[in-house]
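Visitor: quick check, what structure comes out for this input:
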Amino acid sequence: HISDKMNLEKFISVQPQYNLLSREIEQELLPFSQSEGVGVMVYSPLARGMLSGKYKTPNDVPPESRAAHGEKLLRNYFTDRNFQLVEQYRKLAEQNEVSLSQFALSWVLNQPAVTSSIIGASKLHHVTDAVEISDWTWSEELLNTVNSLY
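Guide: Below is the predicted model of the structure:
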């Protein structure tokens, strides 16, 4: 309403972080975006690689990974709860015959308020995995299962 009142351009999109481990925007931003017709282009759908499955424990860090190179924001995800959630998501991904990365990305894309997602691909398979999963529609049961875990 401030934009209208001051004769300013309206916001047409937002770019928040959103993934299976970081869902804070569900409280206010996503409902607001839906009600006001604001696009939601999320970043970090794989939680900086945490939802790729490469990190099994805080001490099991592949030498070529972001965590090994000191990325502090990734280390914020290194909690017992997140490692437990990732393991549960991995099992659901296996049951649905997709990789953990595909599972996490498709969950983001199946959220009604999400318009698109920035995947930050650094390897060709990141792109092909995303394309393969981009039209997978989740069942209500699977969405409810994931919500109950979080």
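Visitor: switch to C-alpha atoms for all contacts and neighbour counts from now on
Guide: Fine.
Visitor: all helices of this structure, in order?
Guide: Remark: helices assigned in the chain by DSSP state H are 2-5, 29-36, 72-75, 80-95, 100-109, 124-133, 140-149.
Visitor: select, out of these, the one closest to residue 18.
Guide: helix 100-109 (7.4 Å; Cα to Cα).
Visitor: for the longest strand seen in the chain, the distance to its chain's centre please.
Guide: Using DSSP state E to define each element, the chain has its longest strand at strand 39-43. On the basis of Cα atoms, centre = their mean, to the nearest Å, the separation between the geometric centre of strand 39-43 and that of its chain is 10 Å.
Visitor: also this sequence, please, to line up against the first:
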Amino acid sequence: MQQRRVGRTGLTVSSIGLGTMTWGRDTDEHDAAEQLEVFLEAGGTLLDTAATYGAGASEALIGKLLGASVDRQDVVLVSKAGVRSRRTADGGGVVDASRGSLLDSLDDSLDRLGTDHLDLWLVQTPDPATPLEETLGALEHAVATGRTRYVGLSNYPAWTTAQAATMLAPPSGPGLAAVEVEYSLLQRGVEREVVPAAGALGAGLLAWSPLGRGVLTGKYRATVPASSRAASPHLRGFVEPYLNDRSHGVVEAVTTAAAGLGRTPLEVALAWVRDAPGVSCAIAGARTAGQLRGVLAAVDLELPAPIRSVLDEVTAPEIGYPERF
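Guide: Predicted coordinates for the structure are as follows:
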């Protein structure tokens, strides 16, 4: 698998990363261990998790596997903080990117993961109630104390990303290494400002949900499989936004392209994101090792220019003033 630099940093990651949102909940220890073995054998390195995944269960499971069968040096550990585990009455997480909350969450993550440092630590989502200076101060402290090697932001708009990059800029700061955002043929909104901003700032782009929350695999073309995320009580709301007519048209275009190449829709959709300008790593999750093998089948696929051009045209986001004058 290709190894890439994250932006202008010295951090190197695999072009496809392994997402672990379902680990410890829908994916048990046996399946997770098999996934990690398959992923590492394929040359994968980046392992993406968060303190909120399974209320810490994902990190705890990763820590157990690292302690038992995997060398810590073989993986690039990425985790996120900024959403407190306490739940509101409606089931939503509590956004809190204050200094105390972030650093407490980081310490808890390191304890669950069984390591003294992360390779990359991200703030999971913007917190309008906390001054950006305070949030960034926690990131600087985490690097200064050796608890993480690099820091970045996830799901932030371009203007905040640019502001953060300026405030974290060397030599006084650790730098903004990466931004992690949703990016797929069904969600190209980041191309309006985030992608060009990240490129100009030297931050690497990590793309989460490159398969359109699973919809681009084509599994929902006719119905909702009983074993799918869209049928799961805790993930149904995550998938439903892409079960609409527009998405159906994109899925059909991807399916047609895949048929012409003799590949699967999953492989075509993943290859498109992985090789999009500025992307350091496309992070895909899987429930089983069998599903992960399907993901890794895209490693050798390079989309022909005419097919990429057609997919670009069919899914292009609307861009106007002032991004395009």
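Visitor: report the mean deviation for the longest strand of structure 1 after fitting onto structure 2.
Guide: Superposed on structure 2, strand 39-43 of structure 1 shows a mean distance to its aligned partners of 1.0 Å (mean Cα distance after the TM-score superposition for structure 1).
Visitor: give me the range in structure 2 that that strand lines up against.
Guide: Applying TM-score structural alignment, one finds that strand 39-43 of structure 1 aligns to the residue range 204-208 of structure 2.
Visitor: can you list contacts of that stretch?
Guide: Stretch 204-208 of structure 2 is touched from outside by 5-8, 177-184, 195, 198, 273, 278-284, with contacts defined as Cα atoms under 8 Å, 6 or more residues apart in numbering.
Visitor: try it again at 6 Å.
Guide: Counting by Cα atoms under 6 Å, 6 or more residues apart in numbering, stretch 204-208 of structure 2 makes contact with 6-7, 178-183, 279-283, all of which sit outside it.
Visitor: as a markdown table, those residues with neighbour count would be great.
Guide: Output for the contacts of stretch 204-208 of structure 2, formatted as a markdown table (neighbours: other Cα atoms under 10 Å):
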| residue | neighbour count |
| --- | --- |
| 6 | 23 |
| 7 | 24 |
| 178 | 28 |
| 179 | 28 |
| 180 | 25 |
| 181 | 24 |
| 182 | 21 |
| 183 | 26 |
| 279 | 25 |
| 280 | 27 |
| 281 | 30 |
| 282 | 30 |
| 283 | 27 |
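Visitor: looking at these, which are in strands?
Guide: Among those, the members found in strands (DSSP E) are 178-182, 279-283.
Visitor: any chance of those in a markdown table, plus distance to residue 93 of structure 2?
Guide: Rendered in a markdown table, the data for those read as follows (distance: Cα to Cα, whole Å):
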| residue | distance to residue 93 of structure 2 |
| --- | --- |
| 178 | 23 |
| 179 | 21 |
| 180 | 19 |
| 181 | 18 |
| 182 | 19 |
| 279 | 28 |
| 280 | 28 |
| 281 | 26 |
| 282 | 25 |
| 283 | 22 |
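Visitor: where do the strands sit along structure 2?
Guide: Secondary structure of structure 2 (DSSP E): strands located at 3-5, 12-14, 16-19, 46-48, 76-81, 83-87, 93-95, 118-123, 148-154, 178-182, 204-208, 279-285.
Visitor: against structure 1, where does the second one fall?
Guide: On the basis of TM-score structural alignment, strand 12-14 of structure 2 is assigned to no residues in structure 1.
Visitor: ditto for the fourth one
Guide: Strand 46-48 of structure 2 corresponds to no residue of structure 1 when matched by TM-score structural alignment.
Visitor: report all helices and strands that that strand contacts.
Guide: Secondary-structure packing of strand 46-48 of structure 2 (3 or more Cα pairs under 6 Å, 6 or more residues apart in numbering; DSSP states H and E): strand 16-19, strand 76-81.
Visitor: 10 Å instead?
Guide: Using 3 or more Cα pairs under 10 Å, 6 or more residues apart in numbering; DSSP states H and E as the contact definition, the elements that strand 46-48 of structure 2 packs against are strand 12-14, strand 16-19, helix 29-41, helix 57-68, strand 76-81, strand 118-123, strand 279-285.
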